[in-house]
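# need a structure here:
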Amino acid sequence: MNLIELVQGDITEQHVDVVVNAANSSLLGGGGVDGAIHRKGGPAILEACRKLRAGHYGRGLKTGQAVATTAGKLPARWVVHTVGPVWSATEDRSGLLADCYRNSMLAAAELGACSIAFPAISTGIYRWPVESAAKIALTTLAEEVPGITSVRLVLFDKKTYDVFSENAQDKK
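This is a model prediction of the structure:
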């Protein structure tokens, strides 16, 4: 079982092998975490994403999938982009949210990464309830992935950090 570190902070400042980007399907930048990663990482990330769109991901990245690019000017080595699901009160999309975490870990492992930092995927503009997102993230990230030795959840604000922290305590 992976030990998961929770920190309140900025995902773009994490000194890890991989930072995970809560991307939109276009891979071409957006708001929230996606915009912050593209701004701070610089044009190399956008250029790499454009190459992905020109190739295998011509129609964009599907929800739950993950793909890696350079990290540009970020202190990480790579960015793994994943598209989280939009919250729905009428359709259970929790499997897709779990896939974001799982597939990002697998993509990082394929790169040879040992350390990875995640945001709270889908809890911003995609409106996923933080309590539910915390349970899904913590359960999925506890799964062993060979080669990954450090898993960090980087939570932007105190409220989100507190919810994740309470749920992590419940897991012990």
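# contacts, neighbours, all on C-alpha from now
Will do.
# please, which helix or strand holds the residue of the chain positioned farthest from its centre?
Within the chain, residue 90 marks the point farthest from the mean C-alpha position, 24.3 Å out by Cα atoms, centre = their mean. Assigned by DSSP states H and E, residue 90 falls within no helix or strand.
# to check against the first, give me the structure of this:
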Amino acid sequence: MPLISSPSLYCSLKSPNYMLSTFVNPGSYSLRQRTRASSNMSTNVAQFNLSPTSFLKILKGDITQWSIDGSSDAIVNPANERMLGGGGADGAIHRAAGPELKTTCYDVPEVRPGVRCPTGEARITPGFKLPASHVIHTVGPVYDVDSNAPASLSNAYRNSLRVARENNIQYVAFPAISCGVYGYPFDEAATVAISTIKEHCDAIKEVHFVLFSDDIYNVWLKKAGELLPN
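Here you go, the predicted model:
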């Protein structure tokens, strides 16, 4: 059975602080004021062991309000390949981060016209007005279009964790990638997500799933219990 604990241990209220942030372009910096907001999270957190040093935590809430310490944490944005905002969680993250996020995403080099982050890859930017210090942008597959959707979805999670490690991120919060308008069935997506994270969680202290809807939350909780017996 998962360990249930209060999220207040992980999402705390703090006064505004000031941090020097590294942008996408190395060597470019900006002094920014970041306000640590109280998080709109559920009262329970389900905890599972990923490894002797890594944990998975599943909770309901608004991922734009999530943070751990405001310096070594990142939320994952289910972006599109242009990285300029969209609907669902992508749009909500851009709105909460403020216009600086879109401006910074414009500076991410295109790998081909209109594509800054191909499906399955990941990019990182500062979090700007978000409580979390960084945003890791990744693009999940469109379920009925991608010829190998499980591999593309696994790559999105794996590359997000790789980027986190490369940037000394210790705490990462994911949404349910591709489970919105991209149409990925919840049960299949949860299997890919949790299995991939279990395999590639090394050097990450905590991986969180912050899930907005009851349906997705219940599927993720059930699947974690099956794949990560404690």
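# quick revisit: how much space between the residue farthest from the centre of the first structure and residue 130 of the first structure?
To residue 130 of the first structure, residue 90 of the first structure is 17 Å away according to Cα to Cα, to the nearest Å.
# how about residue 151 of the first structure?
19 Å.
# again with residue 97 of the first structure
Distance of residue 97 of the first structure to residue 130 of the first structure, computed by Cα to Cα: 12 Å.
# neighbour count: these two, which is higher?
Higher neighbour count among residue 97 of the first structure and residue 130: residue 97, with 25 against 19, using other Cα atoms under 10 Å.
# show me what residue 26 of the first structure lines up with in the second structure.
Matched to the second structure by TM-score structural alignment, residue 26 of the first structure sits across from residue 82.
# OK, contacts around the aligned partner of residue 180 of the second structure in the first structure?
Residue 180 of the second structure maps onto residue 124 in the first structure, with residues paired by TM-score structural alignment. With contact taken as Cα atoms under 8 Å, 6 or more residues apart in numbering, residue 124 of the first structure is in contact with residue 32.
# report the secondary structure state of residue 124 of the first structure.
Assigned state for residue 124 of the first structure: coil (three-state reduction, DSSP: H, G, I helix; E, B strand; the rest coil).
# that older thread, burial of the match of residue 26 of the first structure, as a residue count?
18.
# show me the contacts for the residue nearest in space to the middle of the first structure.
A centroid search over the first structure (Cα atoms, centre = their mean) returns residue 20, at 3.5 Å, as the residue closest to the centre. Applying Cα under 8 Å, 6+ apart, we find residue 20 of the first structure in contact with 79, 80, 81, 82, 104, 116, 117, 118, 119.
# same check on residue 206 of the second structure?
Counted by Cα under 8 Å, 6+ apart, residue 206 of the second structure has contacts 54, 55, 56, 57, 170, 171, 172.
# would you confirm that the third one belongs to a strand?
Okay, so that is residue 56 of the second structure. Yes - counting by three-state DSSP, residue 56 of the second structure falls inside a strand.
# so it touches residue 49, yeah?
Yes - applying Cα atoms under 8 Å, one finds residue 56 of the second structure in contact with residue 49, separated by 6.2 Å.
# and the two? Which one has more around it.
Comparing residue 56 of the second structure with residue 49 by other Cα under 10 Å, the one with more neighbours is residue 56, at 25 against 18.
# and the counterpart of that one in the first structure, what does it touch?
Alignment note (TM-score structural alignment): residue 56 of the second structure maps to residue 4 of the first structure. With contacts defined as Cα under 8 Å, 6+ apart, residue 4 of the first structure is in contact with 138, 141, 142, 150, 151, 152, 153.
# same check on residue 197 of the second structure?
Taking Cα under 8 Å, 6+ apart as the test, what residue 197 of the second structure contacts is 157, 158, 161, 207.
# could you do residue 125 of the first structure as well?
Neighbours of residue 125 of the first structure in contact, by Cα under 8 Å, 6+ apart: residue 32.
# list the buried residues of the longest helix along the second structure.
When the second structure is parsed with DSSP state H, its longest helix is helix 149-166. By 16 or more other Cα atoms under 10 Å, the buried positions in helix 149-166 of the second structure come out as 149-150, 152-165.
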